[in-house]
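Engineer: any chance you could fold what I've pasted below:
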Amino acid sequence: MDNHLTLLAGTPETRATLHQQLDEIFGEFIKIDSYSVDESLPDLIEKDLIIFSSHLIEQEAAHVIGERCTSITARRTINYQHIDRLFELRDNTTVLCVNDTPEMTIETIDTLEKIGMNHLNYKPYNGRSSSEEIDTAITPGEVPFIPKRIGKVVDIGVRLIDITTLIEILDHFQLKRKLGGIISSRYTSKIIELSKKISEMNQQTQTLNEHLKQVVDGVNDGIMAIDVVGKVTVFNPFMEEYTGLSASHAIGKTLPQLFKQHDLLQFLSQPQEEGRYFTINTYNVMVYRFDWEGSDSVLLIFKNTDETITMERAARKQLTKTGYIAKYHFQDIIGESEALEKTKEIAKKLARSELPVLIQGESGTGKELFASAIHNHSGQRLDPFLAVNCSALPEELLESELFGYEEGSFTGAKRGGKKGIFEQADGGTIFLDEIGDISLKLQARLLRVIQEMEIRKIGGNKNIPIQVRVIAATNKDLLRLIEEGKFREDLYHRLKVLFLQIPSLRKRKADVPRLVHQFLIENGCPDHKISPSLMNTLKDYEWYGNIRELKNTISYLITVGEGTVITERDLPNDGFFQSNLSYEADAQLSMLDQQKFIHVLAIILELNESYVSASRSKISERSQQSDFPLSVQQIRKTIKDLEEHEYVKVKRGRGGTEITEQGRSFLKY
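Structural biologist: Prediction:
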């Protein structure tokens, strides 16, 4: 094949996408090679037609182009294979448009508007935080450049080479007359594929709407939806029963046309944080109002409280009989400090899911309280909650407690065998406290249970399917245990699907007075007073034993104190308090390492804020201009150390290295 073309692109993803496009259109007539700047380039290209993916690549790859080559800088258009993703966004949504350079970002927006994608408001991202609260970003394959704060990312795929550049390629090889019609047909066929895809999506949407209607009609609650202009769009059979109105009459009407109760009408018409109790046509209902996420509609739910109370009482009664009930709720976790409130807010969000949670925190911070509260705030709150302290039992006993055993499986086994905790918790939650203390053998069994959601009793020969949410907790550094070969990495990732870090009391000292007051009540001394100077001492102390140590201290003060006012003279001596042995044992960074970290982090921050990829070579280049020059190899080692301290995050491809919030804090400090 005499005709030869070489494609030069920036990233491997761009190279692969554009190579595939050119091969699908010209593959029978033109031999195609391709390279990416981020991988490697040949030493020299001679004679070929060179296709640059952009002007930027034209500059970066100029040194490998021979004098006898002809080059074309491709004009690019939106990837028609993924353009349908933009139709999923509502009209007039403001979106952040992100590409690898500001110039390419503007070009992307211009292309989108020219092809008629005008239902969105595009804001170009220039590498700095936008003052607007934008939650959605679109990008043509440059996901690493999107800011972390963005909640929704729509990747419309690497931009393709447009038809005008394809015609230029035909002209170069003098194939336009011979192949122009064929190439045009192939290009058009891709557009037809997109139309077919959108048509199939519409059919699927229609089918889904029919299924949703069946689901809404089958729910045991009254459900009503109001659109953006205030008209009813959904009115299920239970709403008909509660209100005495037919769906055909209600749909299309406004709330004032349907309801005359002033308090109910006022509640339904305004945003609400909590539900409210009403009586409608002799029905006692709890009414909830939600903004329908992803639309401008409002969802109203009417729940029959008489039925709900009856069901909940029966469930609670059964759970109380067995003792498998979570004791604590979020309101039982005392404190109003910013650190604690943020932790409770995150925990409430985690409770909505059924995924495993790993809770990390020092001893005495209240990990079991949070596990119990998460269960009581979840959809499984009426189901069993079983807790086991993995460090409190020998390995053999813990194994039989977790998985159960068959009759006669070992000496002392009960007649008839025994159900394990996993089996007893079926449908609910199991809390594995001190998970870092179990043996590698038990870790392997636990991993299989979480993976397969089935258990096999000791001495058994059949698998028993279960459905259990696992919440694990530890005060140990599991990553360090993994490095030491004491904890399985695969189990760690199975447990840490969701994660909650419990703040130590040192990070929430503002909560000390409230905790002290609570412990006085629990000790039966609500009228006792703590002197102001003693309270200040308690607030200033580091509390390495956390809340448990504070509680013990208050019990001691009440016991040894005389009268109802407790003062500093009642404090125990220093030997009573826990020292921070683990903290003192941690190796501190040397002064040289600190200087190196600060220097490299400052360069990375500067590059990040300048919207320049923070590659190792670029960081090394900047360092040469300072009093602390570092080679690329030294930069590689330093970045690895920074990543271990979670000061930076290394992205794939051209995204480079990005400083984390923890890194910013270290640099600021």
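Engineer: CA only for contacts and neighbour counts going forward, please
Structural biologist: Fine.
Engineer: buried stuff in the longest strand anywhere in the chain?
Structural biologist: Assignment by DSSP state E gives strand 283-291 as the longest strand of the chain. Under the neighbour-count criterion of 16 or more other Cα atoms under 10 Å, strand 283-291 has 284-290 buried.
Engineer: what packs against that strand?
Structural biologist: Here strand 283-291 touches strand 276-280, strand 298-304, helix 305-322, going by 3 or more Cα pairs under 8 Å, 6 or more residues apart in numbering; DSSP states H and E.
Engineer: which of these sits most buried?
Structural biologist: strand 298-304 (a mean of 21; mean count of other Cα atoms under 10 Å).
Engineer: so what touches that strand?
Structural biologist: Contacting residues not belonging to strand 298-304 are listed as 221-228, 239, 268, 283-292 [Cα atoms under 8 Å, 6 or more residues apart in numbering].
Engineer: show the contacting residues for I450.
Structural biologist: Contact analysis of I450 by Cα under 8 Å, 6+ apart lists 470, 494.
Engineer: immediately after the longest helix anywhere in the chain, which helix or strand?
Structural biologist: In terms of residue count, the longest helix belonging to the chain (DSSP state H) is helix 176-218. Downstream of helix 176-218, the first helix or strand assigned by DSSP states H and E is strand 222-226.
Engineer: by how many degrees do that following strand and strand 283-291 diverge?
Structural biologist: 40 degrees (axes from the mean of the first three to the mean of the last three Cα atoms, to 10 degrees).
Engineer: next SSE downstream of strand 222-226?
Structural biologist: In N-to-C order, the element after strand 222-226 by DSSP H and E is strand 232-235.
Engineer: here's the other one to compare against:
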Amino acid sequence: MDKRLIIIGIQEENLVFITEQIKHIIGEFIKIKSITIKDLHYGTIGPHDVVLLSGDVLRELVQPFLSPSCTCMIAKREVNVVNLEEMMKLPAGQHILVVNDHSTDTIETVFSLEQILGEHTYYPYVPNQPLPEIIDYVVTPGEKHLVPKAFRTIIDIGPRVISFETLEDILHHFDLDVSHSVLMNKYIKALVLVSKKSAKSTPVPFEDQNQDRTFAHFVTNSPIMKETVDIARKIASTLLPIHIEGETGVGKKLMAEAIHNESPFQNGLFFTYNCAGKVEELLAVELFGKDEEGKSMQGIVEAANGGTLFLKNLEYLSYDLQGKLLQVLEAKEIQRVNGEATIPVHLRLITSTSLRLSELLEAGKIRTELYSYISPYMIRMPTLQERTADLEALIEMFKMQFQKKELTFSPEVMEVFYKYSWPGNVRELFNVVSYCACTQASLIELKSLPLYFRGHDALEQQQDRDLDEKTIIATIEGHGFLNESIGILEIFKAGKEQHVAYGRTKLIKLLSAKGIHLTDQQLRLRLDILKQLNLLNVRQGRAGTTISVKGEQFLHKVLSSAEKS
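Structural biologist: Here you go, the predicted model:
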């Protein structure tokens, strides 16, 4: 096997981004393959490959899959200067809060910004820690969903990119002699391309993606999942096309691969192709090939002959391209773009959509003729919320995969996991467990969960109902404004008794009369914390914000304790 660059990351979206950047720069010189931790298995990495990890936290997880002769590098990341135009227009001396998904990444982002735009003061955002008194702007590299809700002035500078230094290190490991100027030109061009999210893509390399996974790889105690696997096992033995419905992250690819490996096509190749995010011309050429000026390019459908082709996001194919798929299903042949001759093909076609096929048909996104071919043999993948009986078994499987048997999740964390809706399904659970596996902790408590885990908010809302006085005080004091919060609650209580609601402008004046002087942004921050603690009720329209029953009880306890002391 030729020497390759293997790029490994946890989150698929981030991995796709940095892989695209690297391919734009050195894709013509070396073979590049990207893979998420969840798809990593023994044999994926060759003994002579160069492995590039998206972060140092992955080193321990990846180590068991590396041979002694394999080179492993940690990618250095920096902000994309192409996306800093808005920041460059700011007056000097701004106070800027920097928000990222991990404390180490946040510090690195602050350092990069200080090197490029050193005329401002930067503060790394640390959850549950007091915020600086003055914040003019919040800057985040593509993580707007993590910014505290109280802030309204947010500058998104886009995902961080691979540093120029890392690119030079990669070339060194491949013994490639590329001049500094040529590499720099390619690097700058790539920054522009990824910042604009160019629709133009490089051709998809065709290679067998079979990891030899079968129905036995489905870990389940759930009746609905067991029934789904049983149905899939029965129809796998046929030669007919199969369609898989299911939300993002439910395991559609694993199901397609299991079908392939227990089907008459198991001796052929298995290949996954994503139809989303590509222009029609590129889809046509990649799927069906092209004849041009005496040269022929084989498409993926033709290359998958004798095996299984799994088409993800079928609804992104135009009616014309869906018609070409019909030709594969009806006549078992294809015609290349610009080609005249037909080419016979015999393969198992598995398609998938995130929405129900019947809904896509009604919306006019699926041809009626194609629907009639793929709808008879359909599999619906249940969501993780529908199979919560599998939560603990899935966690144990992921721990085994990471060789982290000692990792333990506290009862409080498991309670949150069971109550959480898991919109990202099994993939989201995997991301959370993989993050925890990268930490040094053997016991995962609530504070150990990753910042991006949205279930954390669900947990806080549940626990807020049972918070005692000391816990509430400790939470508010952690942000450094207990007395101001009490003053705010007193004003809202008085307003409630008089059936009066206050906006922020009026509230600032009333607080000032109490000797508490706050800016609008400072007030937003304090109100946001009080709302998170369920001490305030937030209503739309003129009803405005009022003190809650819990807020009144808390205020009464605090004031009573102060009088006694």
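Engineer: tm score of chain vs chain?
Structural biologist: Superposed pair, TM-score by TM-score structural alignment, normalised by the length of structure 2: 0.42. Supporting alignment: 253 aligned residues with a Cα RMSD of 2.5 Å.
Engineer: right, and the helices and strands packed on strand 283-291 of structure 1 - which one's nearest P102 of structure 1?
Structural biologist: Closest to P102 of structure 1 of these is strand 298-304 (Cα to Cα; 38.6 Å).
Engineer: still on that earlier bit, reformat the buried residues of strand 283-291 of structure 1 as a markdown table; add distance to R15 of structure 1.
Structural biologist: Below are the buried residues of strand 283-291 of structure 1 laid out as a markdown table (distance: Cα to Cα, whole Å):
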| residue | distance to R15 of structure 1 |
| --- | --- |
| N284 | 64 |
| V285 | 60 |
| M286 | 58 |
| V287 | 56 |
| Y288 | 52 |
| R289 | 50 |
| F290 | 46 |
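Engineer: pull the most distant pair out of these.
Structural biologist: N284 and F290 (19.8 Å).
Engineer: quick one: the strands in the stretch 401-550 of structure 1?
Structural biologist: 404-405, 418-419, 429-433, 454-455, 464-465, 469-474, 498-501, 529-530 (DSSP state E, counting those that start in this stretch).
Engineer: likewise the stretch 551-669 of structure 1?
Structural biologist: So, for the stretch 551-669 of structure 1 - with DSSP E, counting those that start in this stretch - the strands run 565-566, 648-650, 657-659.
Engineer: angle of the longest helix of structure 1 against strand 222-226?
Structural biologist: If you take the same axes, to 10 degrees, helix 176-218 of structure 1 sits at 140 degrees to strand 222-226.
Engineer: before we move on, the earlier item: using CSV, lay out the strands of the stretch 401-550 of structure 1 together with distance to E584 of structure 1.
Structural biologist: Formatted as CSV, the strands of the stretch 401-550 of structure 1 follow (distance: least, Cα to Cα, whole Å):
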stretch, distance to E584 of structure 1
strand 404-405, 42
strand 418-419, 44
strand 429-433, 25
strand 454-455, 42
strand 464-465, 47
strand 469-474, 20
strand 498-501, 21
strand 529-530, 31
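Engineer: which one of these is the most hemmed in?
Structural biologist: strand 429-433 (a mean of 26).
Engineer: packing partners for that one?
Structural biologist: Judged by 3+ Cα pairs under 8 Å, 6+ apart, the packing partners of strand 429-433 of structure 1 are helix 367-376, strand 385-389, strand 469-474.
Engineer: in JSON lines, list those along with distance to V154 of structure 1.
Structural biologist: Converted to JSON lines, these look like this (distance: least, Cα to Cα, whole Å):
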{"stretch": "helix 367-376", "distance to V154 of structure 1": "32"}
{"stretch": "strand 385-389", "distance to V154 of structure 1": "39"}
{"stretch": "strand 469-474", "distance to V154 of structure 1": "31"}
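Engineer: so which of those gets nearest Y187 of structure 1?
Structural biologist: Closest to Y187 of structure 1 of these is strand 469-474 (Cα to Cα; 50.5 Å).
Engineer: for the closest one, packing partners?
Structural biologist: Applying 3+ Cα pairs under 8 Å, 6+ apart, one finds that strand 469-474 of structure 1 makes contact with strand 357-360, helix 367-376, strand 429-433, helix 489-495.
Engineer: quick one: that strand to helix 367-376, angle?
Structural biologist: Between strand 469-474 of structure 1 and helix 367-376, the angle comes out at 170 degrees (the same axes, to 10 degrees).
Engineer: got the angle for strand 469-474 of structure 1 vs strand 429-433?
Structural biologist: Going by the same axes, to 10 degrees, strand 469-474 of structure 1 is angled at 10 degrees with respect to strand 429-433.
Engineer: mind putting the helices and strands packed on strand 283-291 of structure 1 in a markdown table, distance to L340 of structure 1 included?
Structural biologist: Output for these, formatted as a markdown table (distance: least, Cα to Cα, whole Å):
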| stretch | distance to L340 of structure 1 |
| --- | --- |
| strand 276-280 | 28 |
| strand 298-304 | 31 |
| helix 305-322 | 29 |
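Engineer: quick one, helices of the stretch 251-400 of structure 2?
Structural biologist: With DSSP state H, counting those that start in this stretch as the criterion, the stretch 251-400 of structure 2 has helices at 252-261, 280-288, 300-303, 319-331, 357-362, 368-374, 391-401.
Engineer: to T140 of structure 2, which of those lies closest?
Structural biologist: T140 of structure 2 lies closest to helix 391-401 among the helices of the stretch 251-400 of structure 2, at 30.3 Å (Cα to Cα).
Engineer: which secondary structure elements does the helix or strand V192 of structure 2 falls within contact?
Structural biologist: Using DSSP H and E, V192 of structure 2 sits within helix 180-195. When contacts are defined as 3+ Cα pairs under 8 Å, 6+ apart, helix 180-195 of structure 2 packs onto helix 12-26.
Engineer: quick one: residues contacting E58 of structure 1.
Structural biologist: 52, 73.
Engineer: and the gap between it and F597 of structure 1?
Structural biologist: E58 of structure 1 is 35 Å from F597 of structure 1, where distance means Cα to Cα, to the nearest Å.
Engineer: not counting sequence-adjacent ones, nearest residue to M87 of structure 2?
Structural biologist: I155 (7.7 Å; Cα to Cα, 6 or more residues apart in numbering).
Engineer: thought that neighbour was touching V138?
Structural biologist: Yes. Counting by Cα atoms under 8 Å, I155 of structure 2 does reach V138; the two are 6.2 Å apart.
Engineer: compare these two (neighbour count), which wins?
Structural biologist: Between I155 of structure 2 and V138, counted using other Cα atoms under 10 Å, V138 has the larger neighbour count: 22 against 19.
Engineer: surely K33 of structure 2 meets G9?
Structural biologist: No. With contact defined as Cα under 8 Å, K33 of structure 2 does not count as touching G9 (11.6 Å).
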